[in-house]
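**Student:** all I have is the shape, not the residue letters:
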């Protein structure tokens, strides 16, 4: 890839990873529509690393507090709000891990197409609109409880299907279960840390065994651009979400889905 392609794909990853519009769909589309070559495993590792660094650094205080509270709960068997939240995040990660190991190959073989992306983009966009407009949004992430966390975890597992959107599915589920907009977004972002870390480790393992040539200059650029874009996305999304709600993202998903349907039919 040349530098222009690296920047565009890294921007797409950084901007869409935490917005409810599906990063996987947007990364697939350039290859499908513009006939770009596949970016390869090494680039996937790079841009995912940039996004992971962004969420970890942005929520560094919350993550540190949760980690020490969690380790303390193991030692003393006494729980605080932060230790409970940490356990719920761990629990919510399990469905994605199970589905990832059992269904990832099948999904990559059968679901990485414009037709699937168009359908999931529209369907899950409408579900997001329903959740945002009809849910009773009163709970914080500290009031979620393990049952709600597990349901949100199953929603996260659905994001293995391109076009679904990991953040979109988890935010939709959280809203339907009564979490407020900001609480739903924060819970979704915190959930992304163990999943993204695990995915990065697995893809790195695949990369090491693949013998793929590595362009370190392109990867460094991809990490930097993805990090900056993702950090800015998290910051401004949390700033404006309580005021504008999910409607702009729903409209975007419907327009994108409609455009993809037009491409298919033409």
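**Tutor:** Received the coordinates, thanks. It should be emphasised that the depicted structure is a prediction, and the values quoted were computed from it without experimental measurement. Numbering: from 1, shown residues only.

**Student:** rest of the way, CA atoms for contacts and neighbours
**Tutor:** Noted.

**Student:** packing partners of whichever strand or helix holds residue 126?
**Tutor:** Using DSSP states H and E, residue 126 sits in helix 114-134. When contacts are defined as 3 or more C-alpha pairs under 8 Å, 6 or more residues apart in numbering; DSSP states H and E, helix 114-134 sits against helix 23-34, helix 166-176, helix 247-265.

**Student:** pick the most buried one from those.
**Tutor:** helix 166-176 (a mean of 28; mean count of other C-alpha atoms under 10 Å).

**Student:** angle of that helix against helix 114-134?
**Tutor:** Going by axes from the mean of the first three to the mean of the last three C-alpha atoms, to 10 degrees, helix 166-176 is angled at 30 degrees with respect to helix 114-134.

**Student:** helix or strand right after helix 166-176?
**Tutor:** Taking DSSP H and E as the definition, the helix or strand right after helix 166-176 is helix 181-210.

**Student:** if we can go back for a sec, after the helix holding residue 126, which helix or strand is next?
**Tutor:** Once the chain leaves helix 114-134, the next helix or strand it forms, by DSSP H and E, is helix 145-158.

**Student:** and that following helix, what's buried?
**Tutor:** Neighbour-count burial for helix 145-158 flags 146, 148, 149, 150, 151, 152, 153, 154, 155, 156, 157, 158 (criterion: 16 or more other C-alpha atoms under 10 Å).

**Student:** how close does the fourth one get to residue 242?
**Tutor:** To tie it back to what came earlier, the one meant is residue 150. Applying C-alpha to C-alpha, to the nearest Å, the value for residue 150 to residue 242 is 25 Å.

**Student:** do the same with the fifth one
**Tutor:** Taken as C-alpha to C-alpha, the spacing of residue 151 relative to residue 242 amounts to 23 Å.

**Student:** one more structure, for comparison:
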């Protein structure tokens, strides 16, 4: 890969991983708009490592507090709000892990079509718009309960459908259970950590069986650029979400889905 391809793919991955606009849809656009060859599994792993590093650095205080509080709870020192939050993140991760494990081959073999991605962009985008317009409340991520975690976790499993957007569907569900915009986004970003770790682990296992040599310069640059763009995305998204809301992303998703339908089917 040349440096332009590395830069574009890394920035696309870094931003779309956390914005509610579907990374899978945007990664489809890259070969449509360019003549680049597939970047390969190793580079995908590097990009996800950059995104993971960004979200862990950004939420390092919250992660440390959740780990420390969880250890205190396990040792009998009491359960505080950070321990509960860690539990809700864990429980909300289980559905996507279980369903993804069972249906992995079906999803990879039959659901990665531009038709499904286009329709998912539109349908789940409109659902996000409805949740942001009608259902959002004032609760923070520290005011969640068991039922809320289960609902958000089941919604996250829908992100296995290409084009849905993991951040988009989890923010939608969080808004529907009465969370405010910022809290919904923060909880969604915290949920991304175990999901990216597990998905990256599976990709690494696959990569271990491939004998091809790796382009370490490309991987290092991709990781850095993906991490920087993901960090900036998280920062500005959380900073401006109260003012801009979700509707600009809804409009973008609908237009992108319609455009993909036009390109591939009309």
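**Tutor:** That came through fine. Keep in mind it's a predicted model, so treat the numbers as computed, not measured.

**Student:** on that earlier part again, can I get the helices and strands packed on helix 114-134 of the first structure in CSV including distance to residue 56 of the first structure?
**Tutor:** What follows is those, written out as CSV (distance: least, C-alpha to C-alpha, whole Å):
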stretch, distance to residue 56 of the first structure
helix 23-34, 18
helix 166-176, 16
helix 247-265, 24
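
**Student:** for residue 57 of the first structure, find the nearest of these.
**Tutor:** helix 166-176 (18.1 Å; C-alpha to C-alpha).

**Student:** tell me how far the closest one is from the chain's mean position?
**Tutor:** The chain centroid and the centroid of helix 166-176 of the first structure are separated by 10 Å under C-alpha atoms, centre = their mean, to the nearest Å.

**Student:** what range does that helix cover in the second structure?
**Tutor:** The alignment of helix 166-176 of the first structure onto the second structure (TM-score structural alignment) spans residues 166-176.

**Student:** the matching stretch vs the first structure, average offset?
**Tutor:** Taken against the first structure, stretch 166-176 of the second structure registers an average deviation of 0.3 Å after superposition, with mean C-alpha distance after the TM-score superposition for the first structure.

**Student:** same check, this time on stretch 225-235 of the second structure
**Tutor:** With mean C-alpha distance after the TM-score superposition for the first structure, stretch 225-235 of the second structure departs from the first structure by a mean of 0.3 Å once superposed.

**Student:** what helix or strand is residue 232 of the second structure located in?
**Tutor:** Per DSSP H and E: residue 232 of the second structure is located in helix 216-244.

**Student:** now do that helix and helix 181-208, the angle between them.
**Tutor:** Angle of helix 216-244 of the second structure versus helix 181-208, following the same axes, to 10 degrees, is 160 degrees.

**Student:** buried residues, helix 216-244 of the second structure. List them.
**Tutor:** Buried residues in helix 216-244 of the second structure, defined by neighbour count with 16+ other C-alpha under 10 Å: 218-219, 221-234, 237.

**Student:** which elements pack onto it?
**Tutor:** On a contact count with 3+ C-alpha pairs under 8 Å, 6+ apart, helix 216-244 of the second structure meets helix 3-16, helix 41-58, helix 181-208.

**Student:** tell me which of those sits nearest to residue 74 of the second structure.
**Tutor:** With respect to residue 74 of the second structure, and counting by C-alpha to C-alpha, the nearest of those is helix 181-208 at 20.1 Å.

**Student:** in that closest one, which residues are buried?
**Tutor:** 181-196, 200, 203-204.

**Student:** and what of stretch 50-65 of the second structure?
**Tutor:** By 16+ other C-alpha under 10 Å, the buried positions in stretch 50-65 of the second structure come out as 50, 51, 52, 53, 54, 55, 56, 58, 62, 63, 65.

**Student:** which one of the residues you listed sits closest to residue 251 of the second structure?
**Tutor:** Distances from residue 251 of the second structure to the buried residues of stretch 50-65 of the second structure, taken by C-alpha to C-alpha, are shortest for residue 51, at 25.0 Å.

**Student:** what is the burial count for the closest residue to residue 251 of the second structure other than its chain neighbours?
**Tutor:** Closest residue in space to residue 251 of the second structure, ignoring its immediate chain neighbours: residue 125 at 7.9 Å, by C-alpha to C-alpha, 6 or more residues apart in numbering. Using other C-alpha atoms under 10 Å, residue 125 of the second structure has 30 neighbouring residues.
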